[in-house]
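Undergrad: no letters, just coordinates:
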């Protein structure tokens, strides 16, 4: 018989997925700061300093087309983690649907190789490219060259790019804290001892946890008995930390944090002999094992996940539109989705498996496209390194 403890411990193998997501999103937060921009290429200038805020309005109307005929590309860091693989795979699907060539490059963490690959995309007339962070400072000059040549560049970094794709970490934290607050009020008569596992070592993820602290700090009956930095380099750190916490505070009611460390904490609770059903666990980032536990019902109440399959598919659709001279968003917010029931998880998994349908029918669930930019207006990209 497979125990919940055994499943939770095995789920720690998913830490690579969560950490990859966290590392990706350290550079894609609207809370991020400047990154020493070395100067803009002459063709696209310095961009604009006004952050797009109006909803994107799609249109079939086309203007001047860019002089680029090499199709779409995804410049990947690695592909053996599903976050990266799903993005590239889905962008390739959109390229095929549009009748465009699709190129995938893989740097495997090597900045020099990544720059060489980006230069190859530049020389091969690629019309739109999704560029993952490898070394942002090293990438920036060739990204500028791609933009200057007329290509659309989509990034999860702080810029420059035609369309940054970013996450609002503070908003994610507020949503998690609100779910915790509602649980405390409805199930615990307004009183709870809470443990937080944070990622404060990642500056652009920290606002997520600051928001959680702020919301919970406003609840008079809630006591944060431990606020622990998750040691992502140690797969057992969550188990060890939670075991120590329970020795001092055996009456913990709620655990909050990224899914892998929360799953590890759940395993520690079970190992301690405490019935985990007397507690509630709230995670983030959509670890598959967490989804299974939430769908079963029980102490794991919710997680908040990004859908990178639809991120890649949207980049492919908008890249194809750019090549045709149509207007695309100039900023896209990546939304974290609350997954707190079997039905919600079933829909999420279906949308990951079929991003084309999700894009057509449920885009606003996962992405918030804002502003507008085309090849004709390519100098009007928003550079978040500029003052807002």
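TA: Noted; the coordinates are in hand. Everything quoted here is computed from the prediction, not taken from an experiment.
Undergrad: from here on, just use CA atoms for contacts and neighbour counts.
TA: Noted.
Undergrad: helices or strands up against the host helix or strand of residue 333?
TA: Per DSSP states H and E, residue 333 falls inside strand 331-334. Packing partners of strand 331-334 (3 or more Cα pairs under 8 Å, 6 or more residues apart in numbering; DSSP states H and E): strand 163-166, strand 367-370.
Undergrad: distance to residue 97 and mean neighbour count added to the ones you listed, as JSON lines?
TA: JSON lines is the format used below for those (distance: least, Cα to Cα, whole Å; neighbours: other Cα atoms under 10 Å):
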{"stretch": "strand 163-166", "distance to residue 97": "21", "mean neighbour count": "27"}
{"stretch": "strand 367-370", "distance to residue 97": "21", "mean neighbour count": "21"}
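Undergrad: turn the ones you listed into JSON lines, including distance to residue 153.
TA: JSON lines is the format used below for those (distance: least, Cα to Cα, whole Å):
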{"stretch": "strand 163-166", "distance to residue 153": "7"}
{"stretch": "strand 367-370", "distance to residue 153": "15"}
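Undergrad: another structure for you, compare them:
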């Protein structure tokens, strides 16, 4: 199946050279043919995480990685322990998607103290506690605030009713995408007085929890006509809950979301979902490229921002074959 690798943003900061690369005390990385690379995945309970992990596995051979991959099964504490184990195994580089912003700070700090260049992937940590370019090399990922804003803008432009009653299904509490997708959407939607967010509750980025939360919120707010989910898995769960309650997603309830999964694109094609903003999981090639740039002595911009597309009924069918 054809897959679209993550593209670098056209607004990337210019590159420098070795003298600047380690000016802030970042550990150097020697250029060599093979590297022992740690990839500490947070969980594998949804298609997005599975696709991300596979992207790293698929990239390993071509990039010269001896890959040590772990799965924290949704536990921040285990993810920290996984990183500590990788440090003990002598990894050269660490790629870490931190489950939550604060609990993974110790892992980042310990890798830095051990002289291991660390790249945060798809999620970041609390910037008040660990700084890109100082405590870790860089964050590779999307603009989560912008993703939320784009969903809000599409909702404002396409909602035809007089009053938008919104339920928001949030991602993992304390995670950077949940925090930023909430603020991006909430601030943008507040600019239009037609809309009101009547309830907001975490579904932990999980389909079944999204369904359960939606069932509960639907009882408390039967007049809901818009569901904003922080990811497609929760959106699909919400669709299931609405259909079980006799509602018609896409007709009497607008569903808007983020990720760009195959199931979400199919839901758009089927008329059950309005929009999903892409958040690609295929970080392997970008991780390889960025690591090699760093080893060559280039200054890595603190945020290696990736570009995201917007999928609607106009283009979902054109891209479903490359979705995951």
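TA: That came through fine. Everything numeric in this text was worked out from a predicted model, so none of it was measured.
Undergrad: which residue lies farthest from the center of the second structure?
TA: What lies farthest from the middle of the second structure is residue 162; by Cα atoms, centre = their mean that is 32.6 Å.
Undergrad: which stretches of the first structure form strands?
TA: In the first structure, strands defined by DSSP state E lie at 72-76, 102-106, 128-131, 152-155, 163-166, 192-198, 222-229, 254-256, 280-282, 300-305, 331-334, 337-339, 367-370, listed in chain order.
Undergrad: any chance of a markdown table for these, columns distance to residue 320 of the first structure?
TA: Formatted as a markdown table, those follow (distance: least, Cα to Cα, whole Å):
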| stretch | distance to residue 320 of the first structure |
| --- | --- |
| strand 72-76 | 7 |
| strand 102-106 | 11 |
| strand 128-131 | 8 |
| strand 152-155 | 10 |
| strand 163-166 | 14 |
| strand 192-198 | 39 |
| strand 222-229 | 42 |
| strand 254-256 | 40 |
| strand 280-282 | 39 |
| strand 300-305 | 27 |
| strand 331-334 | 16 |
| strand 337-339 | 27 |
| strand 367-370 | 16 |
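Undergrad: how about the ones you listed, which one is nearest residue 205 of the first structure?
TA: When these are compared by Cα to Cα, strand 192-198 sits nearest residue 205 of the first structure, at 9.0 Å.
Undergrad: that closest one vs the second structure, average distance?
TA: On superposition with the second structure, the mean distance recorded for strand 192-198 of the first structure (mean Cα distance after the TM-score superposition for the first structure) is 2.4 Å.
Undergrad: show the end-to-end separation of stretch 117-124 of the second structure, please.
TA: End-to-end distance for stretch 117-124 of the second structure: 15 Å, by Cα to Cα, to the nearest Å.
Undergrad: hang on, the earlier thing: so the residue farthest from the centre of the second structure touches residue 194, yeah?
TA: Yes: counting by Cα atoms under 8 Å, residue 162 of the second structure does reach residue 194; the two are 6.5 Å apart.
Undergrad: contact partners for residue 238 of the second structure?
TA: By Cα atoms under 8 Å, 6 or more residues apart in numbering, the residues touching residue 238 of the second structure are 207, 210-211, 214-215, 227.
Undergrad: ok, for it, nearest residue in space, not its chain neighbours?
TA: Sequence neighbours aside, residue 211 is the residue nearest to residue 238 of the second structure in space, at 4.8 Å (criterion: Cα to Cα, 6 or more residues apart in numbering).
Undergrad: touching, the one you found and residue 245? I think so.
TA: No: using Cα under 8 Å, residue 211 of the second structure makes no contact with residue 245, being 11.3 Å away.
Undergrad: so the two - more neighbours on which side?
TA: Taking other Cα atoms under 10 Å, residue 211 of the second structure and residue 245 do not tie; residue 211 has more neighbours (23 against 13).
Undergrad: distance of that one relative to residue 152 of the second structure?
TA: 22 Å.
Undergrad: what do you get for residue 216 of the second structure?
TA: From residue 216 of the second structure to residue 152 of the second structure the distance is 24 Å (Cα to Cα).
Undergrad: between the two, who's got more neighbours?
TA: Comparing residue 216 of the second structure with residue 152 by other Cα under 10 Å, the one with more neighbours is residue 152, at 24 against 11.
Undergrad: aligned to the more buried one, what sits in the first structure?
TA: In the first structure, the residue matched to residue 152 of the second structure (TM-score structural alignment) is residue 177.
Undergrad: which ones are touching its match?
TA: With contact taken as Cα under 8 Å, 6+ apart, residue 177 of the first structure is in contact with 211-212, 215-216.
Undergrad: quick one: the helices in the second structure?
TA: In the second structure, the helices defined using DSSP state H lie at 18-21, 47-63, 76-88, 105-113, 144-158, 176-189, 207-220, 232-244, 262-269, 284-295, 316-319.
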